[in-house]
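Q: Can you look at this prediction? I've put the sequence above it.
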Amino acid sequence: MTVETIVYGLLKIFIGLSILLVYLRLTHGSQAGPQTPIDTIGNFVIGGVLGGVLYSTQISVFYFVIYMVFTLCMIQLLNVATTKIRFLHMAVREQRVPVITDGDIDIKSFQQTDVALDLKRLIADLRAQGIYDLEEIEFAQIEPSGALSVIRKGDGVPNFALIVKGKLDTRDIADAHKTEDWVYLQLRAAGVELEDVFLMEFKNGNRLLILLNDGTNIRREVAEASNMNDKEEEWREGVEEASAPDDTEDSEKDVAKHSAEDAHPTNEPKA
């Protein structure tokens, strides 16, 4: 191995590390946060590119830069796609898994074939948090990062992000035992549009935090039919009437029939 070969290899390493640092700076990858499966696979690919080019004298620095830039662009493109496209997000990104709900162990979560959960590992993680009795726990779940979140009995209820960056989070809505219509009802009661909401958090079972894109915070209790304004009551009545037109028509016919009978009573023969 000549001095020229060593210098050439060191130059490739310097250029490769510089490209990686620029990539991490542009994508904020240097900040603390869980890695996605795409990032994990990308790390192996980047290592292969660096190692293969480093020990190959047939690949010039120019082509090495092209390979590195192309690889990093593909990794970022896949990360963005899994964030924007829902079915890709569900297939690639890690999901949270509830393990204890309403004080009871969620047996179904441990029986799922696509989720690797160990009951002994759960108990060990609880002991690490100073919890030695499962009956003390109201709610616990495995976060996408792999961390265990626990709420003890009497400490409250979990919070749910119903809207994130103008899009409904159907998983959180279902976990909160709410519906999309209920979320739209809260938006109308607060006087805001879905696309204007940066975050809607449902907490304490009856409170909402709505953070708008312009930084405005709206804190309010959930809106129910009993505390809505007249306009909202009219809208809700219209929805209920539209959902059951046949029942309404039948009731109107019954009323008309009884009115006619009262006006013209039939003469029953006396015994």
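A: Perfect, I can see it now.

Q: Could you use CA atoms for every contact and neighbour count after this?
A: OK.

Q: gap between the two ends of stretch 48-60?
A: End-to-end distance for stretch 48-60, by CA to CA, to the nearest Å: 16 Å.

Q: What is the burial count for the closest residue to residue 29 other than its chain neighbours?
A: Excluding its sequence neighbours, the residue lying closest to residue 29 (CA to CA, 6 or more residues apart in numbering) is residue 23, at 7.8 Å. For residue 23, the number of neighbouring residues by other CA atoms under 10 Å comes to 17.

Q: okay, pairing it with this:
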Amino acid sequence: MDTSITVKVISGLIILLLIIRLLGKKELSQFTPFDFVYLLVIGGFLEESVYDEKVSVWEVLYTIILWAILIYFIETIVRKFDKMKPIIKGEPAIIVNDGELDIKELKRNKLESEQLRTMLRQQGIFSIKELKFAILEPNGHLSVLKNENYSPVTAEMLHLHPNKSSLSHLLVDEGKIKEKTLKLIGKNKEWLMNQLNNEGYENIKEIFYAEWSEVNGFTIKANS
């Protein structure tokens, strides 16, 4: 019995990981209700079958593999046929259009006014009049575009020319050089040590954290 449970759990875990890979590189917040449902269903398969002696390992594998094939088939259809995507996974709904609340769209999506206000407050918006557009995404997230009068002031509005931004790269982590990162940015250890020497550090073990960006240079935190 113990062997059977072990095989079921390991097999189920491997197939579950493969199914998650089929979903692509999504965060949980990007999952549609459909994505959640078929993950919950496969979890139910595993839960019901692992400790049931009447269910064999092969029956578990068959069920999960069949479910995985169906998921893959559906995902393929969604990718290839645009008309099927709204039917299977839903589509964005414009709740506020050019500053006007669309009551029909609100009701069609079974969204109550107070629910909408809660979602807006979570994004720092406390009145519908602050909105120009609000779009309810298929995953239930609300994307908003503020009215121009309530948008933050930008550098362009003030005719300013701020410095360009650039990615920072972690080059030293707890006294260890991140060689892969150095290679990624086209640098080497010699360059790094010369730069750290210029910053006043001779021993790499002195450094707890060191990041570098092309625009801002080094940010270093020494070991205390």
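A: Looks like it arrived, so ask away. Worth saying up front: this structure is predicted, and the values here are computed from it rather than measured.

Q: Tell me how they score on TM after superposing.
A: TM-score for the superposed pair, counting by TM-score structural alignment, normalised by the length of the second structure: 0.57. Supporting figures: 149 aligned residues with a CA RMSD of 2.5 Å.

Q: so the residue nearest to residue 29 of the first structure sits right up against residue 74, yeah?
A: No: using CA atoms under 8 Å, residue 23 of the first structure makes no contact with residue 74, being 11.9 Å away.

Q: State the distance from the residue nearest the centre of the second structure to residue 20 of the second structure.
A: By CA atoms, centre = their mean, the mean C-alpha position of the second structure lies nearest to residue 27, the distance being 2.9 Å. In this view, residue 27 of the second structure and residue 20 of the second structure are 11 Å apart by CA to CA.

Q: now swap in residue 114 of the second structure and tell me
A: Distance, residue 114 of the second structure to residue 20 of the second structure, using CA to CA: 34 Å.

Q: ok, now residue 46 of the second structure?
A: Distance from residue 46 of the second structure to residue 20 of the second structure, counting by CA to CA: 15 Å.

Q: between these two, who's got more neighbours?
A: When residue 46 of the second structure and residue 20 are compared for neighbours, residue 46 comes out ahead with 21 against 14, by other CA under 10 Å.

Q: Skip the chain neighbours and tell me the closest residue to the counterpart of that one in the first structure.
A: Superposed on the first structure with TM-score structural alignment, residue 46 of the second structure falls opposite residue 50. Computed as CA to CA, 6+ apart, the closest residue to residue 50 of the first structure that is not its neighbour in sequence is residue 16, at 7.1 Å.

Q: As a check, name the ranges of all helices in the second structure.
A: 2-22, 33-50, 57-80, 84-89, 103-108, 113-121, 179-184, 189-198 (DSSP state H).

Q: Stretch 50-60 of the first structure: which residues count as buried?
A: 50, 53, 54 (16 or more other CA atoms under 10 Å).

Q: now do stretch 115-132 of the second structure
A: 116, 119, 120, 125, 128, 130, 131, 132.

Q: Give the aligned range of that stretch in the first structure.
A: The alignment places stretch 115-132 of the second structure over residues 121-138 of the first structure (TM-score structural alignment).

Q: Just the terminal-to-terminal distance for the matching stretch.
A: 18 Å.

Q: hmm, who's touching that stretch?
A: Contacts with stretch 121-138 of the first structure, where a contact means CA atoms under 8 Å, 6 or more residues apart in numbering, come from 100, 101, 102, 103, 104, 148, 150, 151, 152, 153, 154.

Q: farthest pair in those residues?
A: The widest separation within those, taken as CA to CA, falls between 148 and 154 and amounts to 18.5 Å.
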